[in-house]
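Visitor: Sequence first, then the predicted structure, then my questions.
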Amino acid sequence: MKTTISEVKQFVGKEVTIGAWIANKRSSGKIAFLQLRDGTGFIQGVVVKADVSEEVFQSAKSITQESSLYVTGEVQEDARSPFGFELLVKDIKIIHDSVDFPITPKEHGIEFLMDNRHLWLRSRRQHAIMKIRNEIIRATYQFFNENGFVKVDPPILTGSAPEGTSELFHTKYFDEDAYLSQSGQLYMEAAAMALGKVFSFGPTFRAEKSKTRRHLIEFWMIEPEMAFYEFEDNLKVQEDYVSFIVQAVLENCKLELERLGRDTSKLEKIKAPFPRISYDEAIKFLHKKGFDDIEWGDDFGAPHETAIAESYDMPVFITHYPTSLKPFYMQPDPNREDVVLCADLIAPEGYGEIIGGSERIHNLELLKQRIDEHGLDTEAYKWYAELRQFGSVPHSGFGLGLERTVAWISGAEHVRESIPFPRLLNRLYP
């Protein structure tokens, strides 16, 4: 019976064949232990000299790290294993001998590991993080599909930018200027006017010369947009969504979280509703914490967000930022023209902002005024303004950065581990 490691629990006491790679091994005189991986998981194969042919035992002793093979054996329960099962090996058929695999079971420098990212992905830690990423993606589709959202795919090549062009990658689109998308939001607003509640899930690009543990040049965004949803409605969707994906990972990635040494008690607390603090309150709080350099109207940096987050054991919304700090499309607070109806969601444990969202301006004249104030090309945004000309309604949306969310939930220190092939400042290889 041919199967996978993740499915062996169905075959306890039976003989199965698994296509696998050798992650590691050790042997004594009469027994060899093979650490096997097949992409679905890891399992130990035990080869007892007395139970196999001399040829099979010698293969088990001499096989090298990352060699590929078909291994046949009996599935046994093993309470000592985190996985709960092991394979009593009967036969080995080597597919390919791996020679001098560069990532050995020892400490390696980060640049070396990044140069070998295509191979580093095979490690237990990276495997666990990628499985958690996959579960967050699966749960994202489940959440929005179950809540009446329609998946819409905005373009990656755009002729305009939602937040200006200073941090965009420029390219030529035949004889026109074009940019790699930094957000699908504007297009999602158009889709929401057609379909009500929509979400996108795709790559976005920021030509931002940052080298922090929170920044990538290319990353993935989940961007819902909702017609007839005002500011409070928007926050409710955000906290329900984040709670849903955290609980999904806790339920379906127990082994991966354990492998990463993640303190799951912190994740178990993540349930809506989330605490809130206004920008005004945040400034006062930071002054009390000794951040005398920050003034009203300044944006928050990583140290400021971390200080605020440390006061809570849940994600926290920072709401009502100054109008001057935020993009042109955000709806002003009806009671205060100097702040907008927006919120950033800050993850606990120093992982920073994972969501930015707002109610959008739905008044045509105000939007035109904001486009002018920001010095944007009126003609390029003509289609966007027309959304307010033909049946405008209050609407809201947000964007969640997948990689920061993966890093937070998995406990990874740097976002470079939360995407298969990270694009960082000065790194485009492999």
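Guide: Here it is on my side, so go on. Computed from a prediction, not measured in an experiment: that's the story for all the values here.

Visitor: use CA for all of it now, contacts and neighbours both
Guide: Fine.

Visitor: Please enumerate residues in contact with stretch 305-314?
Guide: Applying CA atoms under 8 Å, 6 or more residues apart in numbering, the contact partners of stretch 305-314 are 266, 269-270, 274-275, 282, 285-286, 289, 315-316, 346-353.

Visitor: ok, second structure coming up, stack it against the first:
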Amino acid sequence: MTPWISIKDLKAHIGERVEIRGWLRNKRTGGKISFLQLRDGTGFVQGVLEKSTIDEELYSKVKKLKIESSLIIRGTVKEDTRSTIGVEISIDEVEIIHANETDYPISNKEHGIDFLMEHRHLWLRSQRQFHILKVRNEIIKAMREFYLNRDFKLIDTPIFTGSIGESAGNTFSMEYFDYGDVYLAQTGQLYLEAACMAQGKVFNLGPTFRAEKSKTRRHLIEFWMNEAEVAYYTHEDNMKLQEDLVEYIVQKVIERAEENLIALGRDIDKLKNVKAPFPRITYTDAIKLLQEKGYDIKWGDDLGAEHETVLSSQQDKPLIVEKYPKDIKAFYMQPDPENPDVVLCDDMLAPEGYGEIVGASERIWEKDVLIERLKEKDLPIEDYQWYIDLREFGSVPHSGFGIGVERTVAWICGLNHIREAIPFARTLYRVYP
């Protein structure tokens, strides 16, 4: 029997007869020879079919096949230096699985973004999307490897929650039987804090939701986030862990998906520079720098996308901005003992204008301080009683962070908009398909 081989593995089978199961990406046909562009989910290859090698009626059917029809081809793998994968297939057998009756809606011509998003279920088949999702897969794989190699435990945190982790103004609420209102999780952090008191070093990876009416190229309503939490970690320990993680992700993606990045037009040399340690600046110094550059911003204002771009554009690797004012940060962040007006937190800004990819802090571990902060933020103490309990029984200093998967994908791939960084984007005006 002819072995079924993936396109990505064809180079190891030069001179052998193989079987490819896939789809017709494109074709160029003539009277005596047809060039079939094929894909199978692992890569892309050209198949050359000569009329003399198969039944005349079947050759006629192949010539009439519409784009994205499914087929199985068999033939001999031949070296081809012009091919991006170094080979092509000399086809001697074709089995048509499904011949499309209508034209494939996404042709080689230019389409508007609304059209492509409306046909996202089909757009995923395109070559560009193939490369993006391959990189995304390698990013998530690297994240998991990094933690498991360091003896972190995976903790699956809940999607439904009664405790708000960030701002109440951007939550999705819903009725939960007779319990009352619950929220779609903005973060799994609070639950990871409970888990790190049991397991020491923990991480999660899952969907999170923000009901923000934002239409920027950096925002999604539903996105995936990886979070980590470590008992006995200080703010400094936390920043070092973030640096190590981001370096590991970037270097592993270069190692495993360099050809995909090149296909996307990414400048690999810029990514190769992403190695720890990363440059750091305090929020206070960042404000001074922005003011010197003529920006109308004062201490206590949050940094906007333009400000982040200005700060990070001076670097060839991510920039860590630390110690923000406590009034613009979440209730759970530990005050700086040297300056109680700021908290021991940091944001990591990706270079080249991609903005914040990591948000982090040392957590408040003293019960009285936490209760006071909950009151300052006007959050209901009773809803956080379980979280307060963590400070009642064996509390220790601890720290953690969250890294946005899609923002990381967008940065590493060099995408103009975050909607391409996730298979099915949920934006302010889109939940279809």
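Guide: The structure has been received and is ready for your questions. From a predicted model like this one, the values you see are computed outputs, not experimental measurements.

Visitor: Now, of the contacts of stretch 305-314 of the first structure, which are buried?
Guide: By neighbour count, with 16 or more other CA atoms under 10 Å, these hold 270, 274, 282, 285-286, 315-316, 346-353 as buried.

Visitor: Closest to Trp383 of the first structure out of those residues?
Guide: Of all these, Trp383 of the first structure sits closest to Glu353, with 30.3 Å by CA to CA.

Visitor: The closest one: which element?
Guide: When elements are assigned from DSSP states H and E, Glu353 of the first structure belongs to strand 352-360.

Visitor: ditto for Arg373 of the second structure
Guide: Element membership for Arg373 of the second structure (DSSP H and E) is helix 367-376.

Visitor: equivalent range in the first structure for that helix?
Guide: On the basis of TM-score structural alignment, helix 367-376 of the second structure is assigned to residues 364-373 in the first structure.

Visitor: now swap in stretch 154-170 of the second structure and tell me
Guide: Under TM-score structural alignment, the match for stretch 154-170 of the second structure is residues 151-167.

Visitor: How far off centre is the matching stretch?
Guide: Between the centre of stretch 151-167 of the first structure and the centre of its chain there are 20 Å (CA atoms, centre = their mean, to the nearest Å).

Visitor: Could you pull out the buried residues of it?
Guide: Within stretch 151-167 of the first structure, the residues that count as buried by 16+ other CA under 10 Å are 151-152, 154, 156-158, 160-163, 167.

Visitor: ok, back up a step: can you mark which positions in the following helix or strand past the helix holding Arg373 of the second structure are buried?
Guide: The helix or strand immediately downstream of helix 367-376 of the second structure is helix 385-389, counting by DSSP H and E. Burial within helix 385-389 of the second structure, assessed by neighbour count using 16+ other CA under 10 Å, is assigned to 387-388.

Visitor: Show me where the stretch 1-150 of the second structure has its helices.
Guide: With DSSP state H, counting those that start in this stretch as the criterion, the stretch 1-150 of the second structure has helices at 56-64, 113-118, 120-123, 127-149.

Visitor: I'd like the distance from the first one to the chain centre, please.
Guide: Counting by CA atoms, centre = their mean, helix 56-64 of the second structure is centred 43 Å from the centre of its parent chain.

Visitor: Same question for the shortest one.
Guide: Here the centre of mass of C-alpha atoms in helix 120-123 of the second structure, compared against the chain's by CA atoms, centre = their mean, lies 18 Å away.

Visitor: Give me the mean deviation of that helix from the first structure.
Guide: Its aligned residues in the first structure lie a mean 0.3 Å from helix 120-123 of the second structure after superposition (mean CA distance after the TM-score superposition for the first structure).

Visitor: Flag every buried residue along that helix.
Guide: Per 16+ other CA under 10 Å, helix 120-123 of the second structure contains these buried residues: 120, 123.

Visitor: corresponding residues in the first structure for it?
Guide: Mapped onto the first structure using TM-score structural alignment, helix 120-123 of the second structure spans residues 117-120.

Visitor: how much does the helix holding Arg373 of the second structure stray from the first structure?
Guide: Per aligned residue, helix 367-376 of the second structure averages 0.7 Å (mean CA distance after the TM-score superposition for the first structure).

Visitor: what residues does that helix touch?
Guide: Residues outside helix 367-376 of the second structure that contact it (CA under 8 Å, 6+ apart): 331-332, 364, 380-381, 388, 391-392.

Visitor: again, only this time at 7 Å
Guide: Contacts with helix 367-376 of the second structure, where a contact means CA atoms under 7 Å, 6 or more residues apart in numbering, come from 331-332, 364, 381, 388, 391-392.

Visitor: what separates that helix from the chain centre, distance-wise?
Guide: That offset, for helix 367-376 of the second structure, works out to 34 Å (CA atoms, centre = their mean).
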